[in-house]
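Trainee: Sequence first, then the predicted structure:
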Amino acid sequence: MKIDDYDQLMKNFRLQFFEFNKEKLNNQPLSDKEWDRLTNYMLGRTVFESAKVLRDKYVLERDDGSKVYVSFIDEDHTKNLWQVSNQTTVVGKYANRYNVTILCNGLPIVQIELKRRGMNLRQAVNQIMRYKKHSYIGLYRYIQCFTVSNGVNTKYFANSDKDILYSHTFFWTDENNVRITNLKEFSIAFLSRDHLTRMMVRYTVLNDVEKAIMIMRPY
């Protein structure tokens, strides 16, 4: 799908959030005041804080005074609403265009940075660091995981409030501990809906001491 800019990302999230929580909301879309309450709760947080919000329930107060428990992700991948966007431009200190973003229920949870064959993956990691410093605002703090690839080599790593070290990027492996480096094969094994859901809800640890997101490595 096409999400051109941050405003469209927010509009899309509003629609997807309602669809995901439709039954809980009794099929009543959020009013502007309810939407403001939700976004005031969600935005302006660190990456670590956003990761906690993603996994928690939220008590939404409706305009009639009633309260509804809503959520942002389900452990059953078939209940989540998935989208993929390409070439979204976000303006912060500078304008940046993101290659590929995977959204779950309207929230960007995986960012993919692609480079030409033969290019060092460090360049892709450095590119993401520039994004983080210049334009990762608002909902982009909900990104849990990054993927970098030059087509031949592909690695993943957790989002962080700190600088990302290349030593903290990892290859994925199959059940025989054989590396999956090709982008197409990695996408099938790692970026499938069921696997991403498991990674987010079961195999990601939120370290309260370090204030860090820790995605488990393959074993």
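Mentor: Cool, got the structure. Numbering: from 1, shown residues only.

Trainee: contacts, neighbours, all on C-alpha from now
Mentor: Fine.

Trainee: And for Ala95, nearest residue in space, chain neighbours not counted?
Mentor: Thr89 (6.6 Å; CA to CA, 6 or more residues apart in numbering).

Trainee: With Asp36 as the reference, measure out to that neighbour.
Mentor: 24 Å (CA to CA, to the nearest Å).

Trainee: between these two, which one's more packed in?
Mentor: A count of neighbours by other CA atoms under 10 Å puts Thr89 above the other of Thr89 and Asp36, at 16 against 12.

Trainee: In what element of secondary structure is the more buried one found?
Mentor: Using DSSP states H and E, Thr89 maps to strand 82-91.

Trainee: For that strand, list every residue counted as buried.
Mentor: Neighbour-count burial for strand 82-91 flags Trp82, Gln83, Val84, Ser85, Asn86, Thr88, Thr89, Val90 (criterion: 16 or more other CA atoms under 10 Å).

Trainee: There's contact between the fifth one and Pro108 in this structure, I believe.
Mentor: No - the pair Asn86 and Pro108 fails to qualify as a contact (CA atoms under 8 Å) at a distance of 11.9 Å.

Trainee: list the residues that contact both of these two?
Mentor: Thr101 (CA atoms under 8 Å, 6 or more residues apart in numbering).

Trainee: Moving along the chain from the strand holding Thr89, name the first helix or strand you hit.
Mentor: Scanning onward from strand 82-91 (DSSP H and E), the first element met is strand 95-104.

Trainee: For that following strand, buried residues please.
Mentor: Neighbour-count burial for strand 95-104 flags Asn96, Arg97, Tyr98, Val100, Thr101, Ile102, Leu103, Cys104 (criterion: 16+ other CA under 10 Å).

Trainee: take a look at this one as well, against the first:
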Amino acid sequence: MGATIVLSQTNDHSLWSTLLPGRSLHNAQDLKQAFLYQINNPNIDSYIIDIDISFEKLLEMISYIHYLNGLVHVYIHINHLLGDITKNVSQLHVLEDVGELPRLLKDIPPDHRQYNRGHWPIQCEYWFPSQPDLRYEGMILSLSSGGCFIQTKDIHRDQVISMYVLFKDFRFLVEGRVLRRNSDTDQSSGIAVEFENVTPQTLKYIDEIINKKILSHLLVLLGEKEGDSEDS
């Protein structure tokens, strides 16, 4: 079963515990607390927004949540929403009745992604088992513990690759399987790779790199917003 973050200014979420028995609930009083918990618990599949908030601020909040995981669902009771809903937003559910929650949460696919994913260019070097001496270079545009997307023009039909991920002044080796090849001529051309045979130590290493990157980015964004509020 998935897990839910309840964003509330109180520590009392007895209503949600009664309504959602058996579901793991974590209370957060602000976004920083919520993000720290979500980063370390990527099985989070939903948020319950239990505070009054404008629709514009809610959209901004969802953009941060989806920076971590674009598949997370966000639920808010209409009485908490200030102002009009100006557009439809993916994964946002505005509830007329909180009694709808148990059914809606059950509808979340069980294969919900359970990896944090960082988005930033990282250089890599990869090769195919059939030609170990022939090396190719690419840029990793998206990285998670489960795999990555490599921007490269060297598209091949081989399904298994080995690769060095180059990060700052060090590198680590991973193996993977090509799940998808994009043969477009634009910048999205490349291969989607699922990691295989990754040691627990390497997985932990990847997670640390991703989580530090994600957290630093989110805290910078939140800090800028707080600074803007203080200046206004």
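Mentor: Sure, I can see it. No experiment lies behind these values; they were computed from the predicted model shown.

Trainee: TM-score them against each other, please.
Mentor: Scored by TM-score structural alignment, normalised by the length of the first structure, the superposition of the two chains gives a TM-score of 0.28; 95 aligned residues with a CA RMSD of 4.9 Å.

Trainee: quick revisit: report the angle between the strand holding Thr89 of the first structure and strand 95-104.
Mentor: 160 degrees (axes from the mean of the first three to the mean of the last three CA atoms, to 10 degrees).

Trainee: Could I get the full set of strands for the second structure?
Mentor: Assigned by DSSP state E, the second structure shows strands spanning 3-7, 24-28, 44-49, 53-54, 73-77, 81-82, 92-95, 117-118, 122-128, 131-144, 147-151, 160-167, 170-182, 190-196.

Trainee: can you pull the buried residues of the longest one?
Mentor: So the one you mean is strand 131-144 of the second structure. Glu137, Gly138, Met139, Ile140, Leu141, Ser142, Leu143, Ser144.

Trainee: what helices or strands is that strand leaning on?
Mentor: When contacts are defined as 3 or more CA pairs under 8 Å, 6 or more residues apart in numbering; DSSP states H and E, strand 131-144 of the second structure packs onto strand 117-118, strand 122-128, strand 147-151, helix 200-231.

Trainee: Repeat that for the last one.
Mentor: Identification of packing neighbours for strand 190-196 of the second structure by 3+ CA pairs under 8 Å, 6+ apart yields strand 147-151, strand 170-182.

Trainee: Tally up the residues packed near Glu49 of the first structure, please.
Mentor: Other residues close to Glu49 of the first structure by other CA under 10 Å number 20.

Trainee: So it belongs to a strand, correct?
Mentor: No - remark: Glu49 of the first structure does not belong to a strand; assigned using DSSP: H, G, I helix; E, B strand; the rest coil, it is helix.

Trainee: thought Val100 of the first structure was touching Thr89?
Mentor: No - judged on CA under 8 Å, Val100 of the first structure makes no contact with Thr89 at a distance of 11.0 Å.

Trainee: so what's Ile161 of the second structure up against?
Mentor: Applying CA under 8 Å, 6+ apart, we find Ile161 of the second structure in contact with Tyr126, Trp127, Phe128, Pro129, Glu175, Gly176, Arg177, Val178.

Trainee: Can you lay out these as JSON lines showing distance to Ile65 of the second structure?
Mentor: Output for the contacts of Ile161 of the second structure, formatted as JSON lines (distance: CA to CA, whole Å):
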{"residue": "Tyr126", "distance to Ile65 of the second structure": "32"}
{"residue": "Trp127", "distance to Ile65 of the second structure": "35"}
{"residue": "Phe128", "distance to Ile65 of the second structure": "36"}
{"residue": "Pro129", "distance to Ile65 of the second structure": "39"}
{"residue": "Glu175", "distance to Ile65 of the second structure": "30"}
{"residue": "Gly176", "distance to Ile65 of the second structure": "28"}
{"residue": "Arg177", "distance to Ile65 of the second structure": "29"}
{"residue": "Val178", "distance to Ile65 of the second structure": "28"}
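
Trainee: Filter these down to the buried ones and hand me the ChimeraX line.
Mentor: With 16+ other CA under 10 Å as the criterion, this ChimeraX line picks the buried residues out of these:
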select :126,127,128,175,176,177,178
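
Trainee: The contacts of Ile161 of the second structure: which two are farthest apart?
Mentor: Using CA to CA, the pair of these lying farthest apart is Pro129 and Val178, separated by 12.9 Å.

Trainee: now Tyr205 of the second structure: how far from Lys212 of the second structure?
Mentor: 11 Å.

Trainee: again, but for Val193 of the second structure
Mentor: The gap separating Val193 of the second structure from Lys212 of the second structure is 22 Å, by CA to CA.

Trainee: Of these two, give the one with the bigger neighbour count.
Mentor: Neighbour totals were compared for Val193 of the second structure and Lys212, and Val193 leads with 22 against 13 (other CA under 10 Å).

Trainee: which residues touch the more buried one?
Mentor: Contacts of Val193 of the second structure (CA under 8 Å, 6+ apart): Gly147, Cys148, Phe149, Ile150, Gly176, Arg177, Val178, Leu179, Arg180.

Trainee: Apply 10 Å and report the result again.
Mentor: Residues in contact with Val193 of the second structure, defined by CA atoms under 10 Å, 6 or more residues apart in numbering, are 143, 146-150, 159-161, 175-181.

Trainee: cool, and Asp228 of the second structure?
Mentor: Leu222.

Trainee: roughly how far apart are it and Glu194 of the second structure?
Mentor: 40 Å.

Trainee: One more: His66 of the second structure?
Mentor: Shown here: His66 of the second structure relative to Glu194 of the second structure, a distance of 21 Å by CA to CA.

Trainee: More neighbours: which of the two?
Mentor: Taking other CA under 10 Å, His66 of the second structure and Glu194 do not tie; Glu194 has more neighbours (19 against 14).

Trainee: Now that the more buried one has come up, it's in contact with Ile150, right?
Mentor: No - assessed by CA atoms under 10 Å, Glu194 of the second structure is found out of contact with Ile150, at 11.0 Å.
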